[in-house]
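> Pasting the sequence and the predicted coordinates here, then a few questions.
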Amino acid sequence: MSDVSDPCVTPGGARPASGTRAMVVEDEVELATLLGSYLERDGFEVTVVHDGLSAVATAREVDPDVLVLDLGLPGLDGVEVCRQLRTFSDAYVVMLTARSDEVDTLIGLSVGADHYMTKPFSPRELVARIQAMLRRPRAGHQAEAVVASRTFGDLEIDPAGRDVWLGGRPVALTRTEFDLLAALSGHPRMAFSRRQLIDAVWGPSWVGDEHLVDVHVGHLRRKLGDDAAAGRYVRTIRGVGYRMGTGR
């Protein structure tokens, strides 16, 4: 396990031959070390940092696949770290917070966090949830590599390349937003429940508040210039969940 103060930190150039890169960003040194140890035991290449400014700089170097990010950091808080991270990385982000109120949770999710956990929590559960995220179906996985682009009015989705265009202009989506759109557009006549979308995007082993889906659908709609009333691209099906709109 590497710390930013350790001269043996792996440079950002070569990705390890085996293992997935994880970063733990936590100012509680003992907790950070504990989480790093659990991740290392599970086969991750781990880098640990303890403040927000170091987190952004180090993420640019090591190019992590997943970030465990504390909300209450010195320097830059977790929300600002996540905002900056999303300008150059699509790493999975698990936000940690010591505050259980919904506002903090929604703030974390609004900047592109994929999941959140409230302290105290089990390190084993954290690792299990990270593994579930990494295993979850991707629109670009082998089974969908030959799927043609999908068009809904001005919206075009390329599942294999994980690209989205609206009116010919590219739309920047987070991994989670793209996976939601891919799930909906893959079965455009199907009304998905929140649980079905959780299973498709987060994985069947995910446990938590299913209204997490609503938050990400809201972000997706905003990026597509859509809203619940119009339902041009994502329609709300009352009493059920969501389905793909026609684009008109």
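Noted; the coordinates are in hand.

> use CA for all of it now, contacts and neighbours both
Noted.

> which residue sits closest to Glu45, ignoring its sequence neighbours?
Distances taken as CA to CA, 6 or more residues apart in numbering put Arg21 closest to Glu45, at 4.7 Å, once the chain neighbours are dropped.

> Actually, Leu71.
Leu71's closest residue in space is Gly78 (CA to CA, 6+ apart), at 4.0 Å.

> Would you mind measuring from the one you found to Asp3?
Here the criterion is CA to CA, to the nearest Å. By it, Gly78 lies 18 Å from Asp3.

> swap in Pro159?
37 Å.

> Same check on Glu45?
Using CA to CA, Glu45 is found at 12 Å from Asp3.

> More neighbours: which of the two?
More crowded of Glu45 and Asp3, by other CA atoms under 10 Å: Glu45, with 23 against 19.

> and that one, which of the three is it?
Under DSSP: H, G, I helix; E, B strand; the rest coil, the three-state class of Glu45 is strand.

> Thr20 is in contact with that one, correct?
Yes - using CA atoms under 8 Å, Glu45 makes contact with Thr20 at a distance of 5.8 Å.

> how close does Ile232 sit to Ala200?
For the record, residue 232 is Arg, not Ile. Taken as CA to CA, the span from Arg232 to Ala200 is 22 Å.

> err, Leu76, not the other one
Noted for Leu76: a distance of 33 Å to Ala200, by CA to CA.

> show me the contacts for the nearest residue to Tyr92 once chain neighbours are set aside.
Distances taken as CA to CA, 6+ apart place Val66 nearest to Tyr92, at 4.5 Å, with adjacent residues excluded. Counting by CA atoms under 8 Å, 6 or more residues apart in numbering, Val66 touches Arg21, Ala22, Met23, Ala91, Tyr92, Val93, Val94, Ile130.

> ok, second structure coming up, stack it against the first:
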Amino acid sequence: MNDKIRILVVDDEQKVLNVIKAYLIKEGFDVLTSSDGEEALNIFKNEQIHLIILDLMLPKISGEEVCNKIRATSSIPIIMLTAKTEEDNKIEGLAIGADDYITKPFSNRELVSRVKAIIRRTYRDNNPLAQLLVINDGDLEINIEKMIIKKQGNPVPLTSNEFKILIALLTNPGQIFSREQLVNKAFGIDYDGFDRTIDTHIKNIRQKIEENPKRPRYIISVYGMGYKFNG
């Protein structure tokens, strides 16, 4: 992982872009901006991006569609930014793969704080890893830097949280993690979620990378103890 974290901010309001960019640059981040969904996708395809702040109400291609297209190939962290406040909209944003959701108007200090928390949880342990991990003669390919996973050459649409859990397991092959240990390893001790949600994430990961999720080859349950990676 490069020392400089690059963030893509996507919003159709130039004033919002300028303010967010100024705050993030002040915190030492490299920032790219875009005012429409089509341009945002082009930037994502051609630049090394580590996190995206994505407005939902965009011209040309909506924020939801941008998120869906990115999630089809990458687990990069995404923070949704929108004026929509209804709970259903928040749930929808998280369901399509967002890692966090902030409604306008918002505190720029809070946004920066959430960005830092996600960056810390996502990238803090990635420095020692090879950029590309190839498992079982290419059955799985994991690009750590770009957060892209392929199964037999086909992209696997893991969420950012699923990606972090998988990385925590596969970089410690054979080691058994309890749910609490896996939460701490994948997300850090400051994570505010519940350790039982690990079971749901594991189920989702198995559905995406295992030939037979009911008889997993990679993520193995150890009765009464937790999970380990076998590969």
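Cool, the structure landed. What you are looking at is a predicted structure, and each value in this text was computed from that prediction instead of being measured.

> what residue of the first structure takes the place of Ala168 of the second structure?
Using TM-score structural alignment, the equivalent of Ala168 of the second structure in the first structure is Ala183.

> Which of the helices or strands spans its match?
helix 175-186 (DSSP states H and E).

> Now do the SS call for Asn184 of the second structure.
helix.

> what's the neighbour count on the aligned residue in the first structure for it?
Using TM-score structural alignment, the partner of Asn184 of the second structure in the first structure is Asp199. If you count neighbours by other CA under 10 Å, Asp199 of the first structure ends up with 15.

> Same question for Tyr123 of the second structure.
17.

> same thing with Glu30 of the first structure?
Residues near Glu30 of the first structure, counting by other CA under 10 Å, number 10.

> Kindly report the same for Gly226 of the second structure.
That count, for Gly226 of the second structure with other CA under 10 Å as the rule, works out to 18.

> now swap in Gly231 of the second structure and tell me
Neighbour tally, Gly231 of the second structure, other CA under 10 Å: 12.

> From the chain's centroid, how far away is stretch 102-110 of the first structure?
14 Å (CA atoms, centre = their mean, to the nearest Å).

> With Ile167 of the second structure as the reference, measure out to the most centrally placed residue in the second structure.
Closest residue to the average C-alpha location of the second structure: Ser160 at 2.4 Å, with CA atoms, centre = their mean. Distance of Ser160 of the second structure to Ile167 of the second structure, given as CA to CA: 11 Å.

> Glu87 of the second structure now?
Taking CA to CA as the measure, Glu87 of the second structure falls 31 Å from Ile167 of the second structure.

> Comparing the two, which shows the higher neighbour count?
Ile167 (21 against 9).

> burial of the residue lying closest to the more buried one once chain neighbours are set aside, as a residue count?
Leaving out its chain neighbours, the residue that sits closest to Ile167 of the second structure by CA to CA, 6+ apart is Ala186, at 7.7 Å. Number of residues near Ala186 of the second structure (other CA under 10 Å) recorded here: 24.

> Then Gln14 of the second structure?
12.

> any idea how far Gly75 of the first structure is from the equivalent of it over in the first structure?
The alignment partner of Gln14 of the second structure in the first structure, by TM-score structural alignment, is Val29. In this view, Val29 of the first structure and Gly75 of the first structure are 16 Å apart by CA to CA.

> Show me what counts as buried in the lengthiest helix in the second structure.
For the second structure, the helix with the greatest residue count under DSSP state H is helix 108-123. Neighbour counts over helix 108-123 of the second structure (16 or more other CA atoms under 10 Å) mark Leu111, Arg114, Val115, Ile118, Arg121, Thr122, Tyr123 as buried.

> Pull the contacting residues for Val68 of the first structure.
When contacts are taken as CA under 8 Å, 6+ apart, Val68 of the first structure is in contact with Ala22, Met23, Val24, Val25, Glu26, Val93, Val94, Met95, Leu96.

> in the second structure, which of these remain in contact?
Among the contacts of Val68 of the first structure, the ones still in contact in the second structure (both residues aligned by TM-score structural alignment, their matches' CA atoms under 8 Å) are Ala22, Met23, Val24, Val25, Val93, Val94, Met95, Leu96.

> Burial check on the third one, number of neighbours?
Other residues within reach of Val24 of the first structure by the criterion other CA under 10 Å amount to 25.

> And the one 3 residues further on, by the same measure?
Residue crowding around Asp27 of the first structure was assessed by other CA under 10 Å; the count is 19.

> which non-adjacent residue is nearest it?
Among residues not flanking Asp27 of the first structure along the chain, His50 sits closest, at 4.3 Å (CA to CA, 6+ apart).

> corresponding residue for that neighbour in the second structure?
Looks like His50 of the first structure aligns to Ser35 there (TM-score structural alignment).

> residue ranges of the strands in the second structure, please?
Assignment of strands within the second structure using DSSP state E yields the ranges 6-10, 30-34, 51-55, 78-82, 100-103, 132-135, 140-143, 148-151, 154-155, 219-222, 226-229.

> With distance to Phe194 of the second structure added, can I get the ones you listed in JSON lines?
Formatted as JSON lines, the strands of the second structure follow (distance: least, CA to CA, whole Å):
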{"stretch": "strand 6-10", "distance to Phe194 of the second structure": "28"}
{"stretch": "strand 30-34", "distance to Phe194 of the second structure": "32"}
{"stretch": "strand 51-55", "distance to Phe194 of the second structure": "24"}
{"stretch": "strand 78-82", "distance to Phe194 of the second structure": "20"}
{"stretch": "strand 100-103", "distance to Phe194 of the second structure": "16"}
{"stretch": "strand 132-135", "distance to Phe194 of the second structure": "29"}
{"stretch": "strand 140-143", "distance to Phe194 of the second structure": "27"}
{"stretch": "strand 148-151", "distance to Phe194 of the second structure": "25"}
{"stretch": "strand 154-155", "distance to Phe194 of the second structure": "29"}
{"stretch": "strand 219-222", "distance to Phe194 of the second structure": "19"}
{"stretch": "strand 226-229", "distance to Phe194 of the second structure": "15"}
